[in-house]
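Trainee: Predicted coordinates and the sequence they were generated for:
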Amino acid sequence: MNLQITEDLTPHKLGLLFVLHLYSTAQESISSQCLTLLIHLLNNDLLLYNDDNQEPIVFPTLKDLCDTVVQACTGANQESGDVSGLQLALLDLIWKVRTLDDLNEFIDGNIIPLIATNNTIYIDKTIGFKQFEKSSILGSFIHKVTTEFKLLKFNHCLTLFDGFVKYRESTRELYLSMGGTIIDVLQNDYELFGKLIEQSYLGNVDFTTDKGGAGKEITSVSDLSIILNKQIELLESKGISPSELLDNILNSSSIPNLPSYYYINYLESLKKYDYNSSFESLYRYFDYMVSNNSKYFYHFALILKANLHQYYNQHELAMNSIQEAISIARENKDNSTLTYIISWLFNYIKNKPELAQDMANPNQLLEFLIMKTKTVSLSLYSLSFDFKTFQILNHGDGIAAYLNNLTKATYISIYDEFQISSFIRSMEMGVIVWNKIGNNQLSQVYNDIAIEFTNNSNDLISLKIRLNFLRFLQGDVESSYNELQALKQTVATTDYSLFNSIQVRSLIMLIRINLFKGKFIQAKEIVNTLLDNDLQDLELNHEFIQLQIEIEIYLENYNLALKLIEGNIHRSNIYLMIKLNLLKCTIFNKSNNHIKSFSLIIQTIQLSQKCGYTNLLMESLIIYINMLNHLGYYQDIFDIFENIMPALISLNNLHLTSRAYFELANGYFNKYKNKQKTTSFNNVLKFLNKSINGFSRCNDLISVKSGFEFEMEIAEYSQNLELLEHAKENLLRINHLIS
């Protein structure tokens, strides 16, 4: 690539000088349009962006600037006539410049005088145009560009002007269509200049210009640095790789040694899952950076090294790197960096709580984080309360403690005007808290708020993934799975990380779908596929553990299921421990070992109530009722149901409610067998019908089959031939679907 690198001067920067001239001298309507455009440009670091406003244009043209005029002014609700007026005024000025001397005279006579000596922007009535103080944003820009222009060597001036001609060539047709006039005398002048240059032994200067613009592409170190930083942001947030053009520029021999280039390579290698290349790029990045400022960048290097190890599931190495970073920050008494490192650590162990066992005084470290972040960053301060909420939620400290810390995190994040991400993070924590408590409606409200406020496409997809997984956990299996499949198609070719996240969740949902359909072997095959996958999300990991155990229960491998429970019950998470104990009670009940199950289920009910886990409390009570049914205490069943049904229905968990109706039907059947009352028999059929309908809506064919088998038992006991025929027909249909 024929590339010219300047310190700060480019044809586009020259084009912006004409905009500043118009702002300073034009009539009010044009001047206000220029101000709108300048504000838009300053918000984007003076860069122009492509249509989707994602990637900066590396070599902008005057046509790109004219398109930005329309974009900026239309967004500010300006009249279309005024927009066209600004475009025409700008093109008139730029196309009047025919030679390098014209450009030089324009800068000397119209741009340099714009810099004033006062401290404010004002209109000098004696000279009739606005001026800018040198230290202002616009004044500083003018001073920097004009100073560099004046210091250019002659051959570089020619190359720059060549680039300027190419820059404006893109608007030739637009300008002519607006009634402009172009005098094409430049080509003859350039041919003459070319011969003079050759005769002056300056033949090494590339100075060929034509309407096609075959001269050098010009960019600046400052623009490249900004573009690289934008590209890093795009890679980190959206997984968008550098364009082929930018990649060619970065590999050009003309490019200065920019450390951001190595960081982009590091991110690209991570995206491709290339460990060796990512490690090498990271090493080269910090080899360059540390030499400039070793104290600051060594901290940063260790954090990124920990990130790298985390990405490849090397958790022990990640913890070693972050512990070293904490030690160095403490030695240097660098509280700002220390709070950031500790925040990273807690964010890491949030989904890997077993790693906290290797930490010294994690609770003390968390209190230190809360205390220090108050004066360092509102975002980190809010995050520290999110961590505390998550920690006490896992330890089961009760609803008051969860909501107290969640409220603090949310309140602080609302006042963090610079970081909307901290508010979204608090909303995500609210989703987790209300889901654990059992208020699914509020959980969805928090998720909807997070979706409404996020302006990052990757975050939006992540929130939708979480929403569908929560719906799956609440029993809405099929539709949540189908929506995840639709989401997967949107990221299939753009972001491997999000695609993998959706794929893993889809497979876990598929395990549940196969269990419901009686395809236990297929479910186990998916489990075997996922066993080598280090699941990063805590809820996902816990659901996977439960599904492994449930498969063995369905297959009646009770000893293996109990071994799996014992192998995971040590985990430092009360919620998971309760779930595993419930599965253990289910095994005891299925083995007709109800006495062994009795004391454990009572403990589980008490613990669920203490922790405020309403959904687990309801599930515990349903298992307890199943036990009472087998032991014949049907009156106790009715008393319990009378108290819990409003809370159970409010959970909005169709599968759990259907299980409850099934147990209630069993209770009424036991009562009917004992007292032979018609009302009891009607209640049996009523609640069994509700149960079967609920299981059908959940596509749980195994539970539907159990329902019709129970209906057959009822029909045979009551000698109801019509009911018996109905049960047989449906059992035949369900068995056909399962097979």
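Mentor: Sure, I can see it.

Trainee: Please count neighbours and contacts with C-alpha atoms only from this point.
Mentor: OK.

Trainee: The stretch 551-700 of the chain: helices as residue ranges?
Mentor: Using DSSP state H, counting those that start in this stretch, the helices of the stretch 551-700 of the chain run over 558-568, 574-590, 594-611, 614-631, 634-650, 654-675, 678-697.

Trainee: any idea which residue of the chain is furthest from its center?
Mentor: Gln199 (61.1 Å; CA atoms, centre = their mean).

Trainee: And the spatially most central residue of the chain, how close does it get to Asn53?
Mentor: Computing the C-alpha centroid of the chain and ranking residues by CA atoms, centre = their mean puts Asp459 first, at 2.6 Å. Counting by CA to CA, to the nearest Å, the separation of Asp459 from Asn53 is 17 Å.

Trainee: Over to Lys705?
Mentor: 55 Å.

Trainee: Neighbour count for the two, which is higher?
Mentor: Lys705 (22 against 9; other CA atoms under 10 Å).

Trainee: List of residues touching whichever strand or helix holds the more buried one?
Mentor: Lys705 belongs to helix 701-718 when assigned by DSSP states H and E. For helix 701-718, contacts defined as CA atoms under 8 Å, 6 or more residues apart in numbering pick out 515-518, 662, 669, 688, 691-692, 695-696, 721, 723-724, 727-728, 730-731, 734-735, 738.

Trainee: Hmm, His148 is touching Thr10, no?
Mentor: Wrong residue type there; residue 148 is Glu, not His. No - at 10.4 Å, Glu148 does not count as touching Thr10 under the criterion of CA atoms under 8 Å.

Trainee: Take this one as well and set it beside the first:
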Amino acid sequence: MATSRYLTPQKISLLVLVKLYCNSALPSSATIPILSFILSHSITPHPSPARARPARGFQDGTFSIRAFEDVLQAQASSMPGRTLLDVFLKHMWEVNSFDALHNLFTDLGGLLARTRDDPEDGAAADEEQPPDRIFLSRTSPLGTFVRRARLEFTRLQFDDAIKLWSAFIIYRAPTAQWTKRIAGLASAGVDINAAEMGLEPGSRLYEVAYGHLEEEDPNKETLSIDDFDRLLEFQLDQLQRLGSRIPDEMRVRLRNMLGPSGLVLRQSHLVKFFDAWKGGDYTSAFDSLHRYYDYALQSRDKIHYQYALLHMAILQADFGCFGEAIAAINETIATARENQDMACLNFSLSWLNHMSKAYPRQMKGAGYMGMLGSERDGLIFLKQKAREAKMHNLLSATLLNEAKLSLATGESVPRALEHMFQSSHLTIRENINNHGGWMLLHSTLYSRLGLSHLSSAYCDLLLHCYGATTSTDDHIRAYCRSAFAAIQTGRYDEGLALLEKIDASAHRTLKFHQYIYYCTGIINLKRAIRRTDWTACSHLLSSLKPDASTDPELAFLINESRIDYLTARGLFSEAFDAIEDQAAILKEDSADILHRIGMLLAKATLFCRVGKPERGFSVALRAASVAFKARLMPSLWTAMGVLATILNALGEFEGARRVLGSVVPQALEHSDNNLIASLYSALSDSYIGLAGLDDPSSSSGARSRATNVSRAELYIDRARDYYKRTEDLSAECEQIMKKALLAKLRGDEKLAEEWAQNHNRVWEEGRLRVVDGEE
């Protein structure tokens, strides 16, 4: 069948069902199910803030005749022993000729309520009708469906009408033998006129009229242009809401439906644009975008020109061309103001604010000087405009951005929580699908507060309860955050397994593939550093080189891991230069306070490693002060550990012990095994130092020394255990050497020798694991 503009065999079957409803052939118990079925397949659903979004936004226009069986077979009719399916199929097979099909559409006019403009006398017409006849208002959903069907049928040319009739015969054919009653009605064949004339399959005239029906595929999908438009609109909604690509099965289906039809629908170019953009095919994306808006500008959709510029700006930014992106977004803002499109204007300003925060250095390099001064002023402006335009989605996102700004600048945590709960209230009240961003922000907040179990719980909640409705970006970020939480406890294999659980279709999107690739590389790099596998570290660092379009958080993690590698390798000069360069970049970009504290701690740790702890004292103290004000508890505990190490180096063992005694219990709740191990190691050094200050000549001094040494050994064992969990080979061997030195200082040469041999065994086993991993 050639592609019609509106009518399909499915819609003809729905019209038969509408006729049954208007003739009062349906019992009252079946009214709601039948009407729901008709409306769900004839009216395009629109999202409403008053009801939840349907699970299937697009109602498939290619549903088979079996769909009617599922709805009607369970409903009893007014005739004893018969179901509504029997009544429906009886009327379907009464359309037994092309003339009967014409009569069906002609009789549909009698289903509509009369108006004053009708030429016939409405009162006289009502007297001829049964008293229980239901008339449809012309403006009702069913009335609109019937009127449009009649109009589209009258517009059909004769050849197209014949093809519609043939398609209806093929669609109805599977019901010919369902019941004996239907078999009797269907005995006349596809056309009662042919049966009356004695024409049978094989005769020349019959073959000319209906011979092609045997060659048609009964499973072939029949769609109208209206169905194509609804299908493409659903695909666009999914692409924009989830941020993913078209699945392979759907891509093949669209190609099979659109290809043979010869249609050139402008929405298909926009679908191709999103799919090519997410796949990293920028040439095809630009071509499809230009094709779409070439069609749009030739029609009445010229007002949508600003959306072409908006998509162009986003695409240019993803491609790393920030100068072109700024030029396009400025033109978008100007055009949206001219056309008074507040939705496009507010979204453009929100996107510009997001880009200036995510890529500040690149945006400044491209000439962007800020939207409204400070970032907070910009968010206040966006929030006000979103309230005025009642753009609840934008308002919810702006509130979350305010919470992110409060966390990034180290401001009050209660204020950030206030913004987050305001956004949550708005999301629930207006039924906004913003759960992913809200939960990820909660996970970030609790991670900064040191409540790792709550942070992981929000990620698990997102994945298990909202995984089907959140965007693919939020879904992947939740998986990656869970993987990073797993490696904090030394479960590297579990973290990598979580990344492998991500749907393979996500790798078809370039941005998502790169994100997963970087996360996997960072986990492997951290593991290789702790295993002292320098060959693997070199290869991983050469492959993990962030560019201008890389996510800023991942770029920082890569640079931080590179600094850890240089420090662990003993390349202190290069590590110091890398720290200074990264700190300068973070300061210039007004980056997240967590990242800036991380560089301060890296510098203080480096000073301790090179034997100049006094130079790192002020740096570590400043990091601890800022972390305490911003409530960045893991950073605070790390800073206190560095301070304790410096105090131990300066001989202030009692002060270091008191500091660590107040920090360790809190750090244990964070479940960062490497942090806990470093704190225990520093605490053991404090007790060793205190033991050295005791006077062994007196009995009390000897007891105090023995107590301090035993506590030192206890904390050495705990540090070694935690280092072993994180596979930190060099640190674990360092704790064993401490045990050997303590045994030697006590004069137990045999035990010292055993610990030395144990050190060699652990080191060789660790190197063997590295070799086996490489093989």
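Mentor: Structure received. Computed from a prediction, not measured in an experiment: that's the story for all the values here.

Trainee: re earlier: from the neighbour counts alone, determine which of Glu148 and Thr10 of structure 1 ranks first.
Mentor: Taking neighbours as other CA under 10 Å, Glu148 of structure 1 and Thr10 compare with Thr10 leading, 25 against 13.

Trainee: And that one, what's its match in structure 2?
Mentor: Under the alignment (TM-score structural alignment), Thr10 of structure 1 pairs with Thr8 in structure 2.

Trainee: any idea how far that match lies from Leu407 of structure 2?
Mentor: Here Thr8 of structure 2 is placed at a distance of 56 Å from Leu407 of structure 2 (CA to CA).

Trainee: What helix or strand is the aligned residue in structure 2 for Leu442 of structure 1 located in?
Mentor: Leu442 of structure 1 maps onto Leu454 in structure 2, with residues paired by TM-score structural alignment. If you go by DSSP H and E, Leu454 of structure 2 is part of helix 452-465.

Trainee: contacts for that helix?
Mentor: So helix 452-465 of structure 2 is contacted by 435-436, 439-440, 442-447, 475, 478-479, 481-482, 485, 669-671 (CA under 8 Å, 6+ apart).

Trainee: Now do the following helix or strand past that helix against helix 452-465, angle only.
Mentor: Where DSSP H and E defines the elements, the next helix or strand beyond helix 452-465 of structure 2 is helix 472-488. With axes from the mean of the first three to the mean of the last three CA atoms, to 10 degrees applied, the angle from helix 472-488 of structure 2 to helix 452-465 works out at 140 degrees.

Trainee: immediately after helix 472-488 of structure 2, which helix or strand?
Mentor: Counting by DSSP H and E, what follows helix 472-488 of structure 2 is helix 492-500.

Trainee: which other helices and strands contact that following helix?
Mentor: helix 472-488, helix 510-530 (3 or more CA pairs under 8 Å, 6 or more residues apart in numbering; DSSP states H and E).

Trainee: Let me have these in a markdown table, extended by distance to Ala706 of structure 2.
Mentor: Below are those laid out as a markdown table (distance: least, CA to CA, whole Å):
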| stretch | distance to Ala706 of structure 2 |
| --- | --- |
| helix 472-488 | 34 |
| helix 510-530 | 33 |
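
Trainee: now for those, which one comes closest to Thr283 of structure 2?
Mentor: With CA to CA as the measure, helix 510-530 is the member of those nearest Thr283 of structure 2 (14.1 Å).

Trainee: Next secondary structure after that closest one?
Mentor: Counting by DSSP H and E, what follows helix 510-530 of structure 2 is helix 534-543.

Trainee: In structure 1, point out the residues matching that following helix.
Mentor: Going by TM-score structural alignment: helix 534-543 of structure 2 matches residues 520-529.

Trainee: Need the residues that contact that stretch.
Mentor: Counting by CA under 8 Å, 6+ apart, Leu507, Leu510, Ile511, Arg512, Asn514, Leu515, Gln548, Ile551, Tyr554, Leu555 sit against stretch 520-529 of structure 1.

Trainee: let's see 10 Å
Mentor: 507-517, 530, 544-545, 547-548, 550-552, 554-555 (CA atoms under 10 Å, 6 or more residues apart in numbering).

Trainee: can you tell me the mean distance of it from structure 2 after alignment?
Mentor: Averaged over the aligned pairs, stretch 520-529 of structure 1 sits 1.6 Å from structure 2 after superposition, using mean CA distance after the TM-score superposition for structure 1.

Trainee: How far off centre is that stretch?
Mentor: 30 Å (CA atoms, centre = their mean, to the nearest Å).

Trainee: List the buried residues of that stretch.
Mentor: Phe520, Ala523, Lys524, Val527 (16 or more other CA atoms under 10 Å).

Trainee: swap in stretch 545-562 of structure 2?
Mentor: Ala548, Ser549, Thr550, Asp551, Pro552, Ala555, Phe556, Ile558, Asn559, Glu560, Ser561, Arg562.

Trainee: Which residues are in contact with His354 of structure 2?
Mentor: The contact partners of His354 of structure 2, by CA under 10 Å, 6+ apart, come to Ser348, Pro360, Glu375, Leu379, Thr398, Asn401.

Trainee: And the fifth one, how close does it get to Asn353 of structure 2?
Mentor: With distances taken as CA to CA, Thr398 of structure 2 is found 10 Å from Asn353 of structure 2.

Trainee: These two - which one has more neighbours?
Mentor: Taking neighbours as other CA under 10 Å, Thr398 of structure 2 and Asn353 compare with Thr398 leading, 24 against 21.

Trainee: what do we get in structure 1 for the more buried one?
Mentor: Under TM-score structural alignment, Thr398 of structure 2 pairs with Ser384 in structure 1.

Trainee: nearest spatial neighbour of its match, skipping sequence neighbours?
Mentor: Ile370 (5.6 Å; CA to CA, 6 or more residues apart in numbering).

Trainee: whereabouts in structure 1 does stretch 620-638 of structure 2 align?
Mentor: Counting by TM-score structural alignment, stretch 620-638 of structure 2 sits on residues 601-619 of structure 1.

Trainee: what's the first-to-last distance across the matching stretch?
Mentor: End residues of stretch 601-619 of structure 1 are separated by 10 Å (CA to CA).

Trainee: Show me what counts as buried in it.
Mentor: Buried, per 16+ other CA under 10 Å, within stretch 601-619 of structure 1: 601, 604-605, 607-609, 611-619.

Trainee: for stretch 345-352 of structure 1, same thing?
Mentor: Those would be Leu345, Phe346, Tyr348, Ile349, Lys350, Asn351, Lys352, for stretch 345-352 of structure 1 by 16+ other CA under 10 Å.
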